[in-house]
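**Student:** predicted coordinates and the sequence they were generated for:
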Amino acid sequence: MFTGIITAIGTVTSVTRTGDTRLVIACPFDPAKIAIGASIACSGVCLTVVERGGSANETGANDAWFAVDVSDETISKTAPLQWRDGARVNLESALKLGDELGGHIVTGHVDAVGRVAVREERGGSMHLEIDASAAIAPYIATKGSITMDGVSLTVNAVEDLPDGTARFSLNIIPHTAEITTLGALQVGDGVNLEIDVLARYLKRMQDLRAA
């Protein structure tokens, strides 16, 4: 489980095909504290650490890295540009017992890829409008939570479109834009979306009552 509160930005430094796709991701974490087999959310995708190395020291010099294997299924269901050499990814380590739940409950399982339709500067913040597929449109609610590229966000408004899809808006404050990859998003970019786990169960119960 995760919270959608990003703790670092990593950079993909190597992409190797080994049956699955192996990524090496440079990060500011202390590699001595990264356990083999640990889960790290990479732009909203829960991945398992299979190797780690490098070092971290008090001077700020850091050549730490970890490696993950990404299946073809995962690549096919997520935003493709994050799996390339040089890509920047939002990082969050798995929630530990007793940690503060600062965002909302996030599983690290991407439900769909959304598309940035509008980006505007409004009052010092960044206004985004995201196009979402019909498959997840019923789960997106005004003032509800959604995870985008691993970041826990609040939906400002939702517009349901005639074809069953939806366009929803978000406000990205300068702090969030600075410490995550969201500040670099442009119109047309794909983003990983995970719906609120509570919305998922509520929709399932509603469907069962209507059956």
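**Tutor:** Done, it's in. All of these numbers come straight from a predicted model, not from anything done at the bench.
**Student:** hey, let's count contacts and neighbours off CA atoms from now on
**Tutor:** Will do.
**Student:** so Tyr119 touches Glu129, yeah?
**Tutor:** That one is not Tyr; residue 119 is Arg. Yes. In terms of C-alpha atoms under 8 Å, Arg119 counts as a neighbour of Glu129; the distance is 6.7 Å.
**Student:** between the two, tell me which one has more neighbours.
**Tutor:** More neighbours surround Glu129 than the other of Arg119 and Glu129, with 22 against 17 (other C-alpha atoms under 10 Å).
**Student:** what about the more buried one, distance to Gly114?
**Tutor:** In this structure, Glu129 and Gly114 are 10 Å apart, going by C-alpha to C-alpha, to the nearest Å.
**Student:** count the neighbours of the nearest residue to Leu95 once chain neighbours are set aside for me.
**Tutor:** Across the structure, with C-alpha to C-alpha, 6 or more residues apart in numbering as the measure, the residue nearest Leu95 apart from its sequence neighbours is Phe2 (5.1 Å). Phe2 is flanked by 25 other residues according to other C-alpha under 10 Å.
**Student:** Gln206 too?
**Tutor:** Number of residues near Gln206 (other C-alpha under 10 Å) recorded here: 10.
**Student:** can you check Asp196 too?
**Tutor:** 20.
**Student:** that one touches Lys143, doesn't it?
**Tutor:** No. Asp196 lies out of contact with Lys143 (C-alpha under 8 Å); the separation is 11.5 Å.
**Student:** report how many residues lie close to Gly103.
**Tutor:** Around Gly103 there are 18 residues (other C-alpha under 10 Å).
**Student:** wait, Gly86
**Tutor:** The burial metric for Gly86, expressed as a neighbour count using other C-alpha under 10 Å, is 16.
**Student:** and it, that one's in a helix?
**Tutor:** No. Applying DSSP: H, G, I helix; E, B strand; the rest coil, one finds Gly86 to be coil, outside a helix.
**Student:** nearest residue to it in space, please, no chain neighbours.
**Tutor:** Once its chain neighbours are removed from consideration, Gly86 has its nearest residue in Val12; the separation is 5.0 Å (C-alpha to C-alpha, 6+ apart).
**Student:** alright, now check it against this:
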Amino acid sequence: MFTGIVEERGEVTARDDLTEAARFRIRGPLVTSDASFGDSIAVNGVCLTVTELGEGEFTVDVMAETLERSSLDRLGPGASVNLERAMAAGGRFGGHIVQGHVDGVGVIASVSPSENWTVVRVQLPAQLSRYVVEKGSITIDGISLTVSAIGSDREYGDWLEVSLIPTTLAETNLGDAAAGVRVNLEVDVIAKYVERLTGAGLPANSGVEGEPNE
């Protein structure tokens, strides 16, 4: 499990395309300082397993399904990535519950800088919009953020906005955010569990998890 508090801005140093997979080597001196073979590290919000370590770098193998369902397919040497180690038991919980399981890919619609913060609008996949609420939590490329606004219009479809402080811009890859860039999204898992437990969105009289209809 992760918290969405990015520990380090790493860099992809190599990519090898394999049969229905890709192997990435990523530089991250901080996250590798105490890492071991088999540990989990979130890369742009995707939970990946360390397969090799050395000289402040680590290697991960990414299967085709993960490449197709996330923005990792666009990464190549020189790409900046957000890195976070799995949360240690007893550690501080600075963000929110993040599993490292991408729910969908959004597209940055606009970036609006101001003196003290920058507002980023992200187009949402239609199937995720019901899980997003104003002042709720969202994970964008592995960053735990608070939703500052939501909406839907003809130009962008469903969208959300987040307001980024200078520290977030400096310490994460959202500092390079530009319209058209694809980003990994993970919605608050609590919303998904609540929907499942209440049967929200199910047809009337459908029953839930094998329970008989009344």
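**Tutor:** Ah, there it is. Predicted model only: the values in this text are computed from it and were never measured.
**Student:** can you give me the TM-score here?
**Tutor:** Comparing the chains after superposition, counting by TM-score structural alignment, normalised by the length of structure 1, produces a TM-score of 0.90; 202 aligned residues with a C-alpha RMSD of 1.9 Å.
**Student:** before we move on, back to that, what does the residue nearest to Leu95 of structure 1 correspond to in structure 2?
**Tutor:** When the structures are aligned by TM-score structural alignment, the residue of structure 2 matched to Phe2 of structure 1 is Phe2.
**Student:** right, and that match touches Ile97 too?
**Tutor:** Yes. Contact criterion C-alpha under 8 Å: Phe2 of structure 2 and Ile97 qualify, at 6.5 Å.
**Student:** ok, so what distance separates Val6 of structure 2 from Arg85 of structure 2?
**Tutor:** From Val6 of structure 2 across to Arg85 of structure 2, the span is 9 Å (C-alpha to C-alpha).
**Student:** just the element for Ile9 of structure 1, please.
**Tutor:** Mapping Ile9 of structure 1 onto the secondary structure by DSSP states H and E places it in strand 8-18.
**Student:** name the single longest helix found in structure 2.
**Tutor:** Ranked by residue count, the top helix of structure 2 under DSSP state H comes out as helix 189-198.
**Student:** just the buried residues of that helix, please?
**Tutor:** By neighbour count on 16 or more other C-alpha atoms under 10 Å, the buried set for helix 189-198 of structure 2 is Val189.
**Student:** run the chain-centre distance for it.
**Tutor:** Its chain's C-alpha centre and that of helix 189-198 of structure 2 lie 19 Å apart, by C-alpha atoms, centre = their mean, to the nearest Å.
**Student:** give me the contacts around it.
**Tutor:** Applying C-alpha atoms under 8 Å, 6 or more residues apart in numbering, the contact partners of helix 189-198 of structure 2 are Ile97, Val98, Tyr131, Gly201.
**Student:** out of the residues you listed, who's nearest Gly76 of structure 2?
**Tutor:** Of all these, Val98 has the smallest distance to Gly76 of structure 2: 24.9 Å, by C-alpha to C-alpha.
**Student:** burial count for Leu193 of structure 1?
**Tutor:** When neighbours are counted by other C-alpha under 10 Å, Leu193 of structure 1 registers 28.
**Student:** now the aligned residue in structure 2 for it: which helix or strand?
**Tutor:** Under the alignment defined by TM-score structural alignment, Leu193 of structure 1 corresponds to Leu185 in structure 2. Using DSSP H and E, Leu185 of structure 2 falls within strand 182-187.
**Student:** likewise Asp131 of structure 1?
**Tutor:** Following DSSP H and E, one finds Asp131 of structure 1 within strand 125-132.
**Student:** which parts of that strand are buried?
**Tutor:** By neighbour count, and taking 16+ other C-alpha under 10 Å as the criterion, the buried residues in strand 125-132 of structure 1 are Ser125, Met126, His127, Leu128, Glu129, Ile130, Asp131, Ala132.
**Student:** and the third one, how far is that from Asp30 of structure 1?
**Tutor:** With the distance defined as C-alpha to C-alpha, His127 of structure 1 ends up 34 Å from Asp30 of structure 1.
**Student:** look up which helix or strand Ile146 of structure 1 falls in, please.
**Tutor:** Following DSSP H and E, the helix or strand that holds Ile146 of structure 1 is strand 145-148.
**Student:** where in structure 2 does that strand fall?
**Tutor:** So strand 145-148 of structure 1 is aligned with residues 137-140, judged by TM-score structural alignment.
**Student:** after superposition, how close is that stretch to structure 1?
**Tutor:** On superposition with structure 1, the average gap between stretch 137-140 of structure 2 and its aligned counterparts reaches 0.1 Å (mean C-alpha distance after the TM-score superposition for structure 1).
**Student:** helices along structure 1, start to end?
**Tutor:** Ranges of helices in structure 1, per DSSP H, are 72-76, 174-179, 197-210.
**Student:** for those helices, give me a markdown table that also has distance to Val155 of structure 1.
**Tutor:** Compiled in a markdown table, the helices of structure 1 are given as follows (distance: least, C-alpha to C-alpha, whole Å):
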| stretch | distance to Val155 of structure 1 |
| --- | --- |
| helix 72-76 | 25 |
| helix 174-179 | 15 |
| helix 197-210 | 13 |
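**Student:** between the ones you listed, which one is nearest to Gly44 of structure 1?
**Tutor:** helix 72-76 (11.5 Å).
**Student:** chain center to that closest one, what's the gap?
**Tutor:** A distance of 15 Å separates the centroid of the chain from that of helix 72-76 of structure 1, by C-alpha atoms, centre = their mean.
**Student:** how big's the offset between that helix and structure 2?
**Tutor:** Looks like 0.5 Å for helix 72-76 of structure 1 (mean C-alpha distance after the TM-score superposition for structure 1).
**Student:** kind regards, and thank you for your time.
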